[in-house]
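**Student:** predicted model follows, preceded by the sequence.
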Amino acid sequence: MKAAVLGTGVMGAGMARSLLRGGVEVTVWNRTPERARPLAADGARVAPSAAEAVRDADAVLIALYDADAVLAVLGDALAASPEDTVWVQTATVGPEGTRMAAELAAGAGRTLVEAMLLGTRQPAETGRLTLLTAGDPAVFARIEPLTAAISVKTVWAGPEVGAGTALKLACNAWIASITAAAAQSLALAGALGLDPKLFLTAIEGAPADCGYAHAKGEGMLAGSYEPQFALDAALKDVDLIDGAARGAGVDTTLLAALRGLYGQASAAGHGREDLAAVYTSFGGPGGTGS
């Protein structure tokens, strides 16, 4: 199978390497060419344009940052791909961005499905992502070598493109919430005169335990925010979640609080660090962005 990966940030580069290990022929492209070139050492072909990258692809993974980037690349490259190429939308772009992407693909006579990514840098690099998929199951059967190479679990959200995005927003609301909640509890424990790590010790193995709290909490306590899921990307997603919630009539009080906390950390210079840097909004150590 031949695959193109459009976008070689944290997730795109990780998936490209997992595909190569899985025996898939991979062509990569990135708007900033310097970010794609290192993948040549792993065996990928680096294309000079998105259109060139997809020219003989069986499947295309879209791993770009936001809706504007996705729609621009679709407009440039859809027609350059073979008619039977499967376009796999993995970027978190919200319901409206997803609708527009699906319409562009349909207008070009191309098949687009969703495989939204649940996981960060390490699962992407090791082929252990969870995929939140939507679209025709028969289409996914055609690209099974690709999905098998990048994931350990698939949750099918439904036959309509957009269902994967809806599930991804619900999952990212949870991730943003528990990361901020862990930061609050660690900060509170410390402010009350305790070793903050006692919080993580107390919940360990209990019904309220959460592996994510430990993974992010350790980094918070060390003031180490190496990006696995960049804070600005989480902030972008909180805005998308807020818009979707308002449209569906769901209360956004908690989302407003999250927007404020992540926005404060971003304004303080932590946007490119891991979302665990939300701890700085509670007075936690500043990491490399301060």
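**Tutor:** Perfect, I can see it now.
**Student:** from here on, contacts and neighbour counts on C-alpha atoms
**Tutor:** Fine.
**Student:** stretch 14-29: end-to-end distance?
**Tutor:** Stretch 14-29 has its terminal residues 14 Å apart, counting by CA to CA, to the nearest Å.
**Student:** now what about it, what contacts it?
**Tutor:** Stretch 14-29 has contacts (CA atoms under 8 Å, 6 or more residues apart in numbering) with 1-8, 36, 39, 42-50, 53-54, 121-122, 124-127, 145-146, 149-150.
**Student:** now stretch 144-158
**Tutor:** Contacts of stretch 144-158 (CA under 8 Å, 6+ apart): 1, 3, 15, 18-19, 21-22, 24, 124, 126-135, 163-164, 167.
**Student:** so for that stretch, what gets flagged as buried?
**Tutor:** 146-151, 154, 156-157 (16 or more other CA atoms under 10 Å).
**Student:** quick one, which of the contacts of stretch 144-158 are buried?
**Tutor:** Among those, those that count as buried by neighbour count (16+ other CA under 10 Å) are 3, 15, 18-19, 21-22, 24, 124, 126-135, 163-164, 167.
**Student:** mind listing which of those are in strands?
**Tutor:** 3, 129-134 (DSSP state E).
**Student:** for the residue nearest to the spatial centre of the chain, which residues are in contact?
**Tutor:** Taking CA atoms, centre = their mean, the centroid of the chain lies closest to Leu117, which sits 5.5 Å from it. The neighbours of Leu117, taking CA under 8 Å, 6+ apart as the test, are 90-91, 129-132, 168.
**Student:** mind redoing it with 10 Å?
**Tutor:** 11, 63, 89-92, 123-124, 129-133, 150-151, 154, 164-165, 168 (CA atoms under 10 Å, 6 or more residues apart in numbering).
**Student:** one step back: spatially, which two of the buried residues of stretch 144-158 are the most separated?
**Tutor:** Comparing every pair within the buried residues of stretch 144-158 by CA to CA identifies Ala149 and Ala157 as the most remote, at 20.1 Å.
**Student:** if we can go back for a sec, now distance to Leu71 too, for the ones in strands among the buried ones among the contacts of stretch 144-158, in CSV please.
**Tutor:** CSV is the format used below for these (distance: CA to CA, whole Å):
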residue, distance to Leu71
Ala3, 19
Leu129, 24
Thr130, 24
Leu131, 21
Leu132, 21
Thr133, 20
Ala134, 19
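**Student:** structure B:
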Amino acid sequence: MADNNNSHAPSVAVLGTGIMGAAMARNLARAGLDVRAWNRTRAKAEPLAADGARITDTPAEAVDGADVVLTMLLDGPAVLDALRQAAPRLAPGTLWLQMSTVGPEALVPLARFAAEHDLRFVDAPVVGTKAPAEKGELTILAAGPQELRERAGRVFDIVGSRTQWVGEDGTGGAASRLKLVVNTWVLTVISGTGEALALAEGLGVDPRDFLATVAGGALDMPYLRMKAEMILSGDFPASFTVSAARKDVRLITEAAGAAGVRVDLVAGAAERFRRAEEQGHGDEDGSAAYYASFDG
């Protein structure tokens, strides 16, 4: 995470201060940027005032005079709604860093909005959850013109540790498509971890024997360890919630269908997240989908 603490630091409007957006806004404010933060539920944004962010009541108030608008909201419709509310005070030429996971289909109306309002658009979904976001260690998957990359980098270098540029056209969907590929793997690991530990319980196998068996080998990975520990402890602090995972499964399924690709593992994950959400685990970490392996 870089430090941009100087008089020429850009002003940034952060629209969406949930798990990820709050961490990103906090890091930007601590780095010396002029941060204005808006969230539909104001109470979720208010703690950022302690770090120097200005909390606003409306998206329009947040973007008024901002050099950069950063969106980190649940999905494409939520992003578009916030930008429409902000439209009266969006200045032509404002840099829009669209960092939500929206999928290629929902990107189309966002790109249209950017063109209609003469905004400089960069599609930049992120890889990482709560802890990397808090540490400024996200991986940013970005697509946008060369002439915008230095401006975008002043923000990306604060909220992330690495930016992977994957295209010149932010409206073309290259970054959003890559994000869905990455999340397909993420959701597969979450589901596989939950099912393996559930089967261990059902068969009377100590789950830690399973973890010891794969330890240090090709089948081991830090993400397996992190999710397994949540399941074993029964504590599921949200970093990537069951409900958010279910939304991403829908985006993956839609994109795969449009491309003529069958994603059977994703279909299985979709059912697990659906059941877990119905069991009341929607706001817990995605690893709580473990409970979908059991009735009740």
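**Tutor:** Received the coordinates, thanks. These numbers come from a predicted model, not from an experiment.
**Student:** follow-up on the earlier one: now list the buried members of the contacts of stretch 14-29 of structure 1.
**Tutor:** Here, 16+ other CA under 10 Å leaves 2-8, 36, 39, 44-47, 49-50, 53-54, 121, 124-127, 146, 149-150 buried among those.
**Student:** among these, name the ones in helices.
**Tutor:** Using DSSP state H, the members of these that fall in helices are 50, 53, 121, 124-126, 146, 149-150.
**Student:** now, among those, which is nearest to Leu198 of structure 1?
**Tutor:** Set against Leu198 of structure 1, the nearest of these by CA to CA is Arg121 (27.6 Å).
**Student:** show me what that closest one aligns to in structure 2.
**Tutor:** Aligning on TM-score structural alignment places Arg121 of structure 1 opposite Lys130 in structure 2.
**Student:** which residue packs closest to that match, ignoring adjacent ones?
**Tutor:** Ser239 (4.7 Å; CA to CA, 6 or more residues apart in numbering).
**Student:** next: Pro33 of structure 1.
**Tutor:** Per CA to CA, 6+ apart, closest to Pro33 of structure 1 is Pro48, 7.7 Å.
**Student:** the one you found matches what in structure 2?
**Tutor:** Match for Pro48 of structure 1 (TM-score structural alignment): Asp57.
**Student:** from what I see, its match and Lys44 are in contact.
**Tutor:** No - assessed by CA atoms under 10 Å, Asp57 of structure 2 is found out of contact with Lys44, at 11.9 Å.
**Student:** re the thing from before, for the residue nearest to Pro33 of structure 1, give me its contacts.
**Tutor:** Contacts of Pro48 of structure 1 (CA under 10 Å, 6+ apart): 28-31, 33, 36.
**Student:** scan the residues you listed and report the most crowded one.
**Tutor:** When the contacts of Pro48 of structure 1 are compared by neighbour count (other CA atoms under 10 Å), Val28 ends up highest, at 30 neighbours.
**Student:** name the element that one belongs to?
**Tutor:** Using DSSP states H and E, Val28 of structure 1 sits within strand 25-29.
**Student:** that strand vs structure 2, mean deviation?
**Tutor:** Mean deviation of strand 25-29 of structure 1 relative to structure 2 after superposition (mean CA distance after the TM-score superposition for structure 1): 0.7 Å.
**Student:** what range in structure 2 does that strand sit on?
**Tutor:** Going by TM-score structural alignment, strand 25-29 of structure 1 lines up with residues 34-38 of structure 2.
**Student:** which residue ranges form the helices in the stretch 151-290 of structure 1?
**Tutor:** For the stretch 151-290 of structure 1, the helices defined by DSSP state H, counting those that start in this stretch occupy 163-191, 197-203, 211-222, 231-248, 253-265.
**Student:** show me which positions of the fourth one end up buried.
**Tutor:** Of the residues in helix 231-248 of structure 1, those with enough neighbours to count as buried (16+ other CA under 10 Å) are 231-245.
**Student:** and what of the shortest one?
**Tutor:** Taking 16+ other CA under 10 Å as the basis for neighbour counts, the residues of helix 197-203 of structure 1 that come out buried are 197, 199-200.
**Student:** for the longest one, same thing?
**Tutor:** When burial is assessed from 16+ other CA under 10 Å, helix 163-191 of structure 1 yields the following buried residues: 163-169, 172-173, 175-188, 190.
**Student:** find me the equivalent region of it in structure 2.
**Tutor:** Helix 163-191 of structure 1 covers residues 174-202 of structure 2 once aligned (TM-score structural alignment).
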